[in-house]
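>>> When you get a sec, could you give me coordinates for this:
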Amino acid sequence: MTTETTSRTPALADVPYADARLGERDRELLRATLHEVGTDPEQKFILGRRTAALEQALAEQAGARHAVACGSGTLALALALRAVGVVAGDEVIVPAFGAEPLAATVLSIGAVPVFADVDPLTMTIDPVDAESRVTEVTRAVVPAHLFTTMADMPAIRALARRHGLAVVEDAAVAQGAKLAGQAAGTWGDAGLYSFFPVKPFGMPGEGAVVVTDKPEISDAVRQLRNHGQDGVHRFVHHEIGVNSRFDEVLAGYQLGRLDRAGEMLARRAEIAELYSTRFAPLRQRGLLAPATGADGQCHYVYAVQTICRDALAAHLAAQGIGSRVYYPVPLPRLPAFAAYAGESSNGRRPGAELAAARHLALPLHLGLTDRDAERTADAVSAFFS
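As a prediction, the model looks like this:
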């Protein structure tokens, strides 16, 4: 294994870590949709017929009975937690490694985040550790799919049934993924997908959808997203809600490309498969990579793990190849959540510490060419040669 950086080759263009720019086809679709909505005699710009049509299409695509479009993934998670009955003072079990909203949304509704450790290989919530943290005031568990791997949903669902907990499945990064033939987002009482620009079905703006089979949860989210109004009697507020309404231009845009969602995911999967095939022989040299063809894979971020993470990142950067460390510090060690970190044995989360120290995300986006992917794989392989 080399620790020396390689000089950059000027003849080759950079391989950016991410590229959220719209292609010409999508730019034209956005222009056409903006014109269509702007000139529509109805002149309805939020929660109109396009949003309703998108909700129906996404529910059918996921195999769920209901879908409710919201203004962002963060608010979708907060509203879903409220809809399953989480109230102030309840405890909600969340992964110790992941995005900040996993815990912040719990606090935003007055509940208490309880950080469970993660499996050091999958970097998703460890069901055994999560169960060890259940108390008499635990109300829900939030498994989050991460990078290229779905959480162990059968185990999470089983522990929830044993303890009478609600499951809100954070499938923000996993739209289109399946585990044991069942779609991500449909394993719990409610699930959510995010449309943030860099997500697998990202769009030019914020947005998300909550999916569920339970009409009472669907109705609750619909009401909460619209300031507690029921959508029939305007200015009659049944509860304290928020403004998390969906934009009609973005709804029309997403509808216009929904038939390409499978194609977009397939391309990401193709790149991930190339990486995994190339990296499989490097396991004995210290590189952990997602397995090829594993069940329950999603293709948002392709992250490898190595104790030489920083040196590998520098090696790639020297060759013009982007990479990213997403969560360098586990959530309970962030200043914002220090009060909820726990002490002594309850504060130990070795899996999260390993994930934070070892993960490195490689380029995985629709702008990546086969040559870019091969060049990235070559550079990683050379580092471990």
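>>> going forward, measure contacts between C-alpha atoms and count neighbours the same way
Will do.
>>> Secondary structure element holding Glu273?
Element membership for Glu273 (DSSP states H and E) is helix 261-279.
>>> now what about that helix, what contacts it?
Applying CA atoms under 8 Å, 6 or more residues apart in numbering, the external contacts of helix 261-279 come out as 176, 200-201, 287, 289-293, 298-300, 302, 364-366, 370, 373-374, 377, 381.
>>> Relative to the whole chain's centre, how far out is that helix?
17 Å (CA atoms, centre = their mean, to the nearest Å).
>>> Can you classify Arg139 by secondary structure?
strand (DSSP: H, G, I helix; E, B strand; the rest coil).
>>> you'd agree it is up against Val86?
Yes - the criterion here is CA atoms under 8 Å, and Arg139 meets it with Val86 at 6.3 Å.
>>> ok, now which ones touch Gln175?
184-185, 193, 200-201, 298.
>>> Repeat that for Ala59.
Ala59 neighbours (CA under 8 Å, 6+ apart): 65-67, 211.
>>> possible to save these as TSV with secondary structure and neighbour count?
Below are these laid out as TSV (DSSP: H, G, I helix; E, B strand; the rest coil; neighbours: other CA atoms under 10 Å):
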residue	secondary structure	neighbour count
Arg65	coil	16
His66	strand	23
Ala67	strand	28
Val211	strand	31
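>>> Looking at the residues you listed, which is nearest Gly110?
Val211 (23.3 Å; CA to CA).
>>> Which residue ranges of the stretch 251-385 of the chain form helices?
261-279, 309-318, 350-358, 370-383 (DSSP state H, counting those that start in this stretch).
>>> Contacts for the helix or strand harbouring Val37, please.
Per DSSP H and E, Val37 falls inside helix 24-39. Outside helix 24-39, the residues that touch it by CA under 8 Å, 6+ apart are 43-45, 248-249, 252-253, 256.
>>> Of those residues, which count as buried by neighbour count?
The neighbour-count criterion (16 or more other CA atoms under 10 Å) marks 45, 248-249, 252-253, 256 among the contacts of helix 24-39 as buried.
>>> quick revisit: give me whichever of the helices of the stretch 251-385 of the chain is most buried.
For the helices of the stretch 251-385 of the chain, the largest average neighbour count (mean count of other CA atoms under 10 Å) is found in helix 350-358, namely a mean of 22.
>>> what's the angle between it and helix 309-318?
Compare the direction of helix 350-358 with that of helix 309-318 by axes from the mean of the first three to the mean of the last three CA atoms, to 10 degrees and you get 30 degrees.
>>> Could you identify the helix or strand that succeeds the helix holding Val37?
With secondary structure assigned by DSSP H and E, helix 24-39 is succeeded by helix 49-62.
>>> Before we compare anything, build this one as well:
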Amino acid sequence: MTAPVATAELPFFPADLFEDDREHLLRIVHEVAADPAQKFILGPHTARLEAALREQLGAADVVACGSGTSGLTLVLAALGIGPGDEVVVPAFGCAPLASTVVALGAVPVFADVDPLTMVVDPDAMERRITSRTRALMPAHIFSVMADLPRIRPLAEQYRLRLVEDSAVAQGGVLDGVPAGLAGEAGVYSFVQVKTFGMAGEGGVVVTRDAEVGRTVRMLRNHGQDGRTRFLHHRIGWNSRFDEVLAAFQLHRLPGLAARLERRARIAERYAEAFADLAGHGVLAPPPGREGRCYYVYTLLAERRDALQAHLAEHGIGSHAYYPLPLPRQAAFARYTTAGDDWPAAQRAAERALSIPIYPHLTDPDVERIVDAVRRFASA
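Okay, the predicted model is just below:
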């Protein structure tokens, strides 16, 4: 049984993420509500947010939508993925990797992950490609980006679509390419605990293909093209973005770089402090900044539950993500066959433990976490 973290003095995620922005958020709510235009979704604030992110990333288009999950659905649909198609996805990660594929009538095919970084193994992806495969969908996970320099040539070689589940990776860069833009499209999630989180639900699709952006823009709003209401060119979804939250994200965007830098510096301290713990059953992610996204910082611990209990005893919150690999989840068992095995994903599910890395942490907070982990490893 994992240890409770609700009463941690240093919670895994803090309750006051937006405390400094409280007054600004209240002012935005009043301004949008009182605006004579009464435009509450997909209005001028949303358009300005999309433009700001498009310019920042150098993307062909950025399309705001209702969530990172719905963004993946919209991208797959825009690329023509549908019934009978296979999409190769990681065996370890968040449910939308598979559920968005299933929602379109397609089949998720699970590839094992790298035993250290926990991102999908490109060789395992290649072994899962069949004549029915239409797309590869790697995911950036925890603090490491997927190996896109190896995965992208696979997509080209086999003439497959390439979609990035980059929901947690906003701010990450690999080989000079921002997360989400190595393939045809990616997504960012703005759930409050993400690197560009907000006080609500939402996300964006980012793409280097303007036509993909145009199609996603149509699909997010019931298949309408944005020019004439109630003319539906395709079957779409309701995945529209809130104007209050768009204005709030525009307010917080200038501070994103500093918050990302603080996360990176905390990760560097962790990497330095935990480098010698591998022989004691605690393995840290690879050090460095290239191809990193500091959403959470995840250790691989041989005695994961004991480490979580130890941290809780010292008032430090932690979180064990994904207790089962995706193909071992009841929801996706029908998409597996007898004899399938994902040993690295299974080991990750048993050993992964994420510790705090949010920008609110002070240097003494970080040292307290470092000390607690090291004391456990040396016991």
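>>> Overlay the chains and give the TM-score.
The TM-score (TM-score structural alignment, normalised by the length of structure 2) is 0.96; 373 aligned residues with a CA RMSD of 1.4 Å.
>>> Run the angle between the helix holding Val37 of structure 1 and helix 49-62 for me.
Using the same axes, to 10 degrees: helix 24-39 of structure 1 against helix 49-62 is 140 degrees.
>>> so how much does helix 24-39 of structure 1 differ from structure 2 once superposed?
Superposing on structure 2 places helix 24-39 of structure 1 at an average distance of 1.7 Å from its equivalents, by mean CA distance after the TM-score superposition for structure 1.
>>> Now do the same for Ala135 of structure 2: its match in structure 1.
Under the alignment (TM-score structural alignment), Ala135 of structure 2 pairs with Ala140 of structure 1.
>>> Please enumerate the strands of the stretch 51-200 of structure 1.
For the stretch 51-200 of structure 1, applying DSSP state E, counting those that start in this stretch gives strands covering 66-70, 91-95, 112-116, 138-141, 166-170, 178-179, 182-183, 190-194.
>>> what range in structure 2 does the second one sit on?
It refers to strand 91-95 of structure 1. So strand 91-95 of structure 1 sits over residues 86-90 in structure 2, by TM-score structural alignment.
>>> Tell me roughly how far that stretch lies from structure 1 on average.
Stretch 86-90 of structure 2 sits 0.6 Å off on average (mean CA distance after the TM-score superposition for structure 1).
>>> what's the offset of that stretch from the middle of its chain?
17 Å.
>>> Could you tell me which residues make contact with Pro178 of structure 2?
Neighbouring residues of Pro178 of structure 2 by CA under 8 Å, 6+ apart: 57, 170-172.
>>> switch to 7 Å and redo it
Neighbouring residues of Pro178 of structure 2 by CA atoms under 7 Å, 6 or more residues apart in numbering: 57, 171-172.
>>> now do Ala64 of structure 2
With CA under 7 Å, 6+ apart, Ala64 of structure 2 has these contacts: 50, 203-205, 241.
>>> Show me just the buried residues among the residues you listed.
Buried residues within these, counting neighbours by 16+ other CA under 10 Å: 50, 203-205, 241.
>>> Which pair of the residues you listed spans the longest distance?
Val205 and Phe241 (11.7 Å).
>>> picking that back up, tabulate the contacts of Ala64 of structure 2 (CSV), appending secondary structure and distance to Arg328 of structure 2.
Putting those into CSV (DSSP: H, G, I helix; E, B strand; the rest coil; distance: CA to CA, whole Å) gives the following:
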residue, secondary structure, distance to Arg328 of structure 2
Glu50, helix, 37
Gly203, strand, 28
Val204, strand, 29
Val205, strand, 29
Phe241, coil, 34
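>>> Which one of the residues you listed is nearest to Asp340 of structure 2?
Nearest to Asp340 of structure 2 among those, with distances taken as CA to CA, is Val205, at 32.6 Å.
>>> What lines up with the closest one in structure 1?
Checking TM-score structural alignment: Val205 of structure 2 goes with Val210.
>>> Identify the residue spatially nearest to its match, adjacent ones excluded.
In space, and not counting its chain neighbours, Val210 of structure 1 is closest to Leu192: 4.4 Å by CA to CA, 6 or more residues apart in numbering.
>>> Spit out the contact partners of the one you found.
Leu192 of structure 1 touches 76, 169-172, 185, 208-211, counting by CA under 7 Å, 6+ apart.
>>> What distance do you get for whichever residue in structure 1 pairs up with Val173 of structure 2 to Pro120 of structure 1?
Matched by TM-score structural alignment, Val173 of structure 2 corresponds to Lys178 in structure 1. When distance is defined by CA to CA, to the nearest Å, Lys178 of structure 1 is 22 Å away from Pro120 of structure 1.
>>> Could you do Val209 of structure 1 as well?
From Val209 of structure 1 to Pro120 of structure 1 the distance is 29 Å (CA to CA).
>>> do the same with Arg225 of structure 1
Distance from Arg225 of structure 1 to Pro120 of structure 1, by CA to CA: 36 Å.
>>> of these two, who's got more company?
Taking other CA atoms under 10 Å, Arg225 of structure 1 and Pro120 do not tie; Arg225 has more neighbours (24 against 19).
>>> Spatially nearest residue to the more buried one (excluding sequence neighbours)?
Ser244 (4.6 Å).
>>> so what's the aligned partner of the one you found in structure 2 up against?
In structure 2, Ser244 of structure 1 lines up with Ser239, judged by TM-score structural alignment. If you count contacts by CA under 7 Å, 6+ apart, Ser239 of structure 2 has them with 65-66, 70, 220-221.
>>> quick one on the thing from earlier: what's the most buried one of the strands of the stretch 51-200 of structure 1?
Ranked by mean neighbour count, the strands of the stretch 51-200 of structure 1 are led by strand 190-194 with a mean of 29 (mean count of other CA under 10 Å).
>>> so where is it in structure 2?
So strand 190-194 of structure 1 sits over residues 185-189 in structure 2, by TM-score structural alignment.
>>> Quick one: average offset of the matching stretch versus structure 1, please.
Per aligned residue, stretch 185-189 of structure 2 averages 0.6 Å (mean CA distance after the TM-score superposition for structure 1).
>>> Check the alignment and tell me where Ala361 of structure 1 lands in structure 2.
Matched to structure 2 by TM-score structural alignment, Ala361 of structure 1 sits across from Ser354.
>>> For that match, the count of nearby residues, please.
Count around Ser354 of structure 2 with other CA under 10 Å applied: 20.
>>> right, and it touches Tyr322 too?
No - taking contacts as CA atoms under 7 Å, Ser354 of structure 2 lies outside contact range of Tyr322: 11.1 Å.
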